[in-house]
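Student: what follows is a predicted protein model with its sequence.
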Amino acid sequence: MNKVNLQFLNLLKSSLNNSDYNCEEIDFNDLIYIYKMSDIHHGVPMIYNSLHKQEFFKNTDQNFKAMFKSCAFRLTISQIQRSSRFVQLYKKLQEKNVKALVFKGIIFRNMYNNPDERMSSDEDILIKKEDYDKVKEIFLNEGLEFIEKDGDECAYFCKSTGLCIEVSTSLFAHESKAYGHLNKLFDNIFEKSININIDGVELATLSHQQHLIYIVFHNMKHFLHGGFGIRQVADFLKYIETYGEFIDWDKFWSDLKMLSYDTFALNLIDISLKYLGFDDNKAVYPGGVKNFDEIKNSHNYYINSDALICDILDAGVFGSSTDDRKHTALMTLDAVQENNDGNRLKAIFPNVDYLKGSYTYLEKYPVLLPVAWTQRILSYIKKNNDNTSSYINTMELGKQRIELLKEYKIIK
């Protein structure tokens, strides 16, 4: 862990724990790097909140400081507007007797000391298939723009606030060989749902048991698609700190073990303890163990999060930090689906389903797949002056990330 990454994590820890940053001073060049890190991890307001009282920050370049402050305030105000609009729209669903389960987003923000500093790019709701048309009618009547998507989801966009609402009828795409099977743990999701009061409105959401295990699955899903950011680890630890007393820990760990996700979850906790000030008093580990050191010292589980934290910091939110990282998704998904080393050629020659969103003619004429491959390769070469170097970077990064999947027992 290099110095500036550790400084970034210490600032995030201060925000998560509502405490003062009391580590070493940060010089101007490192502050620029930390701003960039907070941006790709969607944490500018949280990091600014930890910095603005520090003397070294008060004395830094005035233009940089003003830019950082302006960005943090703008993002926070924008989040407040989006949250308010979402609550209004949710009330409309309630008035029409539509049961929509809210997950992630506003539910997670509610766990933070300063909720609107925890950014959400969108809000997610889960509905029953029979309510799909009713929800569409309600949102269109409210002036939202309909965005069609593949599979079991669509989206609605509010131009005035920038709010995007993702509407799903399942938590994971059923057709996915990599994670479609995870839906079986959520068959009774509506029957087990609970309510959480936010801004005076009762929002229906997943049970605490199902929401916590969903966080683990969701993080792994995005790991396969390029990676996930440190804020997703923060959501995991905040959920345990806030709702750990409501979790059936024996079932939690047995469900994860059944799907070979237990080692991955334990390493998320290792990161939370090492870098984010996690208070694990409400967590219980496999076998009823209440002390994480006991789990580590038992050697029954592989606990080594060094490579994982590096991947997380490099990834940004949902692995979007670089094009090279996005392209590795084809290798990691293939490795999980086929439980092999990942077909490197698939990073160059994806199937029709992967490309039809970018090359719409494939919907009607899948036989033109070789044409799409050629277009994609030419576009990639045009965007990258040193295309050979970029290709090598993608392949090497994909190989490294497949090794992580093996390390954490997701694949053999």
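Tutor: Ah, there it is.

Student: from now on I want contacts and neighbour counts done on CA atoms only, so please keep to that.
Tutor: Noted.

Student: contacts for stretch 54-68?
Tutor: 21, 25, 26, 27, 28, 35, 44, 48, 51, 52 (CA atoms under 8 Å, 6 or more residues apart in numbering).

Student: quick check: closest non-adjacent residue to the last one.
Tutor: Setting aside the residues directly before and after it, residue 52 is nearest to residue 58 in space (CA to CA, 6 or more residues apart in numbering), at 6.8 Å.

Student: swap in the fifth one?
Tutor: Among residues not flanking residue 28 along the chain, residue 60 sits closest, at 6.6 Å (CA to CA, 6+ apart).

Student: surely that neighbour forms part of a strand?
Tutor: No - per DSSP: H, G, I helix; E, B strand; the rest coil, residue 60 lies outside any strand segment and is coil.

Student: what's the neighbour count on residue 148?
Tutor: Using other CA atoms under 10 Å, residue 148 has 10 other residues around it.

Student: show me what contacts it?
Tutor: If you count contacts by CA under 8 Å, 6+ apart, then residue 148 has 154, 155 around it.

Student: switch to 10 Å and redo it
Tutor: 154, 155, 156 (CA atoms under 10 Å, 6 or more residues apart in numbering).

Student: cool, residue 17 as well?
Tutor: 112, 113, 238, 276, 277, 278, 279.

Student: out of those, which comes closest to residue 400?
Tutor: Distance ranking of those against residue 400, using CA to CA, places residue 276 first at 24.9 Å.

Student: okay, pairing it with this:
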Amino acid sequence: MAETLVDIRLYYAELIRACLEKRKPAPIPEKVSLNDLLSYAKTGQISYPIFSSLIKLDIDEEHADTIRQALKLSTFRTFMQMGAFTEITNALEAAGIRHQVLKGAIIKRDYPSPEIREMSDIDLVIYDESLDKAAKVMEKLGYKNHGIIKHHMIFTKGNDLYVEVHWCLFDESVGHSQHLYFNDFRARRIDGKKYTYEFSHEDFYVYLIAHMAKHFFETGCGIRNLMDIYIYVNKYGEQMDKEYLDKELEKCGIRDFEREMRELAFIWLDSRDCPEFYENLFAYMLDSGIYGKGENGVWGQLAKETVAGNRNIKVHYYFPSIKFMKEKYTWLNKAPFLLPIAWAVRGVCGVSSKTSREHRQQLESTDKDNVEKMLDIYHRLNLNFRK
């Protein structure tokens, strides 16, 4: 583990705590570059807590001006998003459309100030068969309808408001069992409302972790997720039913993932001693930006194919097991003897697929020690999303 990344981990914890505690942080350590602090904060979408602490230090005017402008923009965006959140949910309620706001717009309210927790978009789910009706409500509010993209509808207003309207809580193309789990209606109607829903504290936390796990399995995810865990558990941990949480996390196949991420969140932000596994995990997440990198998708799939200490990594990548191949080529269920043909089809398709090329390049360019380090992370987190 590079010593500089350890220093960044420790100093980021100091900057974030200083923001939460509304105090001046300790000076920047000699081994830590201000530019690195700014860069990682921007790509990880944790600029506000980092910048709001750094601006209290004696730094050069050029950097100070950049930070002040970024803080103004972030604060303005939060103001716009929170206003839009209220306007949209009120309009959907008035139109009699059952709906629920998700993720960032909800957890923002659990931070000491909502601007501390940045978000790129407002996510909400529409229940029943009301998508067309919801689209008309959004358009009436002045949003541009960009249509259906993947598993949601996209709406924008100006340069600062981006809204994703979903019709299910978890995309089936990522994980079938998780999709079925969240299709089992768990939300409750908000007091005083007829059509506006929310999760209990426990169910929100399960959804928060499931969404994080999905990103981590597919491409990795950033350290802002650790902030969310730290804030949420500190605020609601004693109130939540731990037996229920363990049971529901187990149903989603993310109990090990939650345990390790919660441990890392508190190691990091409480500045506890950090074992090597968690140093490696933090460094990987720090480098992953906010939603990960396409090339990182190779690790989750390889972890499903291998066991700890396995040395035949490339064999497993180029010639996956029939269990793995059946997930994509369902015709193998009836004709497993055609596995070599499925391998050939996969290879041909991989040549023209950008994602496959990224995965292959990542595997080929990563040395043996780092491959084993990455697989150790994914094996220990024990994620097994299946289509």
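Tutor: Everything's here; your move. No experiment lies behind these values; they were computed from the predicted model shown.

Student: for the contacts of residue 148 of the first structure, which one is nearest residue 315 of the first structure?
Tutor: Distances from residue 315 of the first structure to the contacts of residue 148 of the first structure, taken by CA to CA, are shortest for residue 155, at 24.7 Å.

Student: list the buried residues of the helix or strand where that closest one lies.
Tutor: For residue 155 of the first structure, the host element (DSSP states H and E) is strand 153-158. For strand 153-158 of the first structure, a neighbour-count test (16 or more other CA atoms under 10 Å) marks 153, 154, 155, 156, 157, 158 as buried.

Student: the second structure: which residue goes with the first one?
Tutor: Think residue 153 of the first structure. With TM-score structural alignment as the matching criterion, the partner of residue 153 of the first structure in the second structure is residue 152.

Student: ok, that match to residue 209 of the second structure distance?
Tutor: 20 Å (CA to CA, to the nearest Å).

Student: what's the answer for residue 203 of the second structure, then?
Tutor: Going from residue 203 of the second structure to residue 209 of the second structure by CA to CA gives 10 Å.

Student: with residue 74 of the second structure instead?
Tutor: 25 Å.

Student: same question, residue 327 of the second structure
Tutor: Distance check for residue 327 of the second structure against residue 209 of the second structure: by CA to CA, it reads 24 Å.

Student: tell me which of these two has more neighbours.
Tutor: residue 209 (23 against 13).

Student: isn't the more buried one up against residue 225?
Tutor: Yes - assessed by CA atoms under 10 Å, residue 209 of the second structure is found in contact with residue 225 at 8.7 Å.

Student: quick check: neighbours shared by the two?
Tutor: Joint contacts of residue 209 of the second structure and residue 225 (CA under 10 Å, 6+ apart) are 261, 262.

Student: does the residue nearest the centre of the second structure sit in a helix or strand, and which one?
Tutor: Taking CA atoms, centre = their mean, the centroid of the second structure lies closest to residue 212, which sits 3.8 Å from it. Secondary structure assignment for residue 212 of the second structure, by DSSP H and E: helix 201-219.

Student: next SSE downstream of that helix?
Tutor: Taking DSSP H and E, what comes next after helix 201-219 of the second structure is helix 224-236.

Student: which elements pack onto the helix or strand following that next one?
Tutor: Next in sequence after helix 224-236 of the second structure, counting helices and strands by DSSP H and E, comes helix 242-251. Applying 3 or more CA pairs under 10 Å, 6 or more residues apart in numbering; DSSP states H and E, one finds that helix 242-251 of the second structure makes contact with helix 176-183, helix 201-219, helix 255-269.

Student: who touches the first one?
Tutor: Outside of helix 176-183 of the second structure, the residues that reach it under the criterion CA under 10 Å, 6+ apart are 168-173, 175, 203, 206-207, 210-211, 214, 248, 251-254, 385-387.

Student: now do the same for residue 109 of the first structure: its match in the second structure.
Tutor: In the second structure, residue 109 of the first structure lands on residue 108 (TM-score structural alignment).

Student: thought that match was touching residue 116?
Tutor: Yes - taking CA under 10 Å as the definition, residue 108 of the second structure is a contact partner of residue 116 at 7.7 Å.

Student: common neighbours of those two, please.
Tutor: Common neighbours of residue 108 of the second structure and residue 116, counting by CA under 10 Å, 6+ apart, are residue 78.

Student: quick check: the aligned residue for residue 209 of the first structure in the second structure?
Tutor: With TM-score structural alignment as the criterion, residue 209 of the first structure matches residue 202.

Student: what is the burial count for that match?
Tutor: 19.

Student: so what's residue 51 of the second structure up against?
Tutor: 15-16, 19, 37-38, 41-42, 64, 66-68, 70-71.

Student: make CSV from those residues and add neighbour count to it.
Tutor: Formatted as CSV, the contacts of residue 51 of the second structure follow (neighbours: other CA atoms under 10 Å):
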residue, neighbour count
15, 24
16, 22
19, 22
37, 18
38, 19
41, 22
42, 17
64, 17
66, 13
67, 20
68, 14
70, 17
71, 20
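
Student: strands along the second structure, start to end?
Tutor: 99-102, 122-126, 144-149, 152-157, 161-166, 188-189, 196-198 (DSSP state E).

Student: thinking again about what came up before, and the match of residue 153 of the first structure, how close does it get to residue 328 of the second structure?
Tutor: Relative to residue 328 of the second structure, and taking CA to CA, residue 152 of the second structure is found at 23 Å.

Student: same thing with residue 351 of the second structure?
Tutor: 17 Å.

Student: now swap in residue 187 of the second structure and tell me
Tutor: 32 Å.

Student: more neighbours: these two, which one.
Tutor: Between residue 187 of the second structure and residue 328, residue 187 has the larger neighbour count (other CA under 10 Å), namely 16 against 13.

Student: contacts only, for the more buried one.
Tutor: Counting by CA under 10 Å, 6+ apart, residue 187 of the second structure has contacts 99, 100, 196, 197, 198, 199, 200, 203, 204.

Student: equivalent analysis for residue 148 of the second structure, please.
Tutor: Residues counted as contacts of residue 148 of the second structure (CA under 10 Å, 6+ apart) are 154, 155, 164, 165, 166.

Student: just these now: which is nearest residue 123 of the second structure?
Tutor: For the contacts of residue 148 of the second structure, the nearest to residue 123 of the second structure is residue 164 (4.9 Å; CA to CA).

Student: the first structure: which residue goes with the closest one?
Tutor: By TM-score structural alignment, residue 164 of the second structure lines up with residue 166.

Student: which residues touch its match?
Tutor: Here residue 166 of the first structure is in contact with 122, 123, 124, 125, 126, 147, 149, 153, 154, 155, 156, 157 (CA under 10 Å, 6+ apart).
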